[in-house]
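Visitor: Coordinates for the following, if possible.
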Amino acid sequence: MERYLIETPHTARDCKMLLDQIYAMGYLYHFDWGCKVGVHSGWAIIEADNEADARLAVPPMVRNKARVIQLNKFFHDSGSFRDAHEANVGRERSLDAG
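Guide: This is a model prediction of the structure:
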């Protein structure tokens, strides 16, 4: 399983309904919220087999707006973090051009 960061932006008007739906889906405990300070987004880190499965933790009302980001860890002693970073520099550039 992979780890994913999920960000669920929503409007103040949709806030209560979104919270109710996430509670009903069993994910309320996993999320942290910025709503009390006027940042209407929730963030969670969950484990899932793939991005599509991770996105299912988000109710349909905001699913198409949610950001789902696969997370990874780097370990300094292996040096692999440099290789991984360099490998993704090209990917980032191609996404910017798209």
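Visitor: For the rest of this, base every contact and every neighbour count on C-alpha atoms.
Guide: Fine.
Visitor: quick one: contacts for the residue lying closest to residue 33 once chain neighbours are set aside?
Guide: The shortest distance from residue 33 to any residue other than its chain neighbours is 4.4 Å, reached at residue 42 (C-alpha to C-alpha, 6 or more residues apart in numbering). Residues counted as contacts of residue 42 (C-alpha atoms under 8 Å, 6 or more residues apart in numbering) are 6-9, 31-35.
Visitor: run this one through as well so I can compare:
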Amino acid sequence: MPTYLVEIPHSEKVSECKKVITVFLNSGSHLISHAHWGCKDGVHKLWFIYDFENKESVLRAIPPLMRPDAQIIELVKFRVEDVHLYAEE
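Guide: The predicted structure follows:
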């Protein structure tokens, strides 16, 4: 199953940080328990890395209010042999 990195930004207001948490909790999404937050260091984004079947299933797991700003990135690991193949292109 593919692994995805999801990034969701929000404003610098403390109330906005709390709002994001509340939206996730109220949506019933379990992803909030996997979230990493940058707020303490002044980077007002949350990230989580999780396995999903596809990008559509990632979107369904994100509360609708957060979907427009979400960035979804499929993560892959390359073997040394793979890197050599790309270097030849």
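Visitor: Contacts for the lengthiest helix in structure 2, please.
Guide: Assignment by DSSP state H gives helix 14-27 as the longest helix of structure 2. Under the criterion C-alpha under 8 Å, 6+ apart, residues 10-11, 30-32, 39, 44, 62-63, 65-66 lie in contact with helix 14-27 of structure 2.
Visitor: Show the subsequent helix or strand relative to it.
Guide: Once helix 14-27 of structure 2 ends, the next helix or strand along the chain (criterion: DSSP states H and E) is strand 36-37.
Visitor: so the next helix or strand after that following strand matches what in structure 1?
Guide: The element immediately downstream of strand 36-37 of structure 2 (helix or strand, assigned by DSSP H and E) is strand 45-51. Using TM-score structural alignment, strand 45-51 of structure 2 corresponds to residues 41-47 of structure 1.
Visitor: how much does that stretch stray from structure 2?
Guide: With mean C-alpha distance after the TM-score superposition for structure 1, stretch 41-47 of structure 1 departs from structure 2 by a mean of 0.5 Å once superposed.
Visitor: No more questions from me, cheers.
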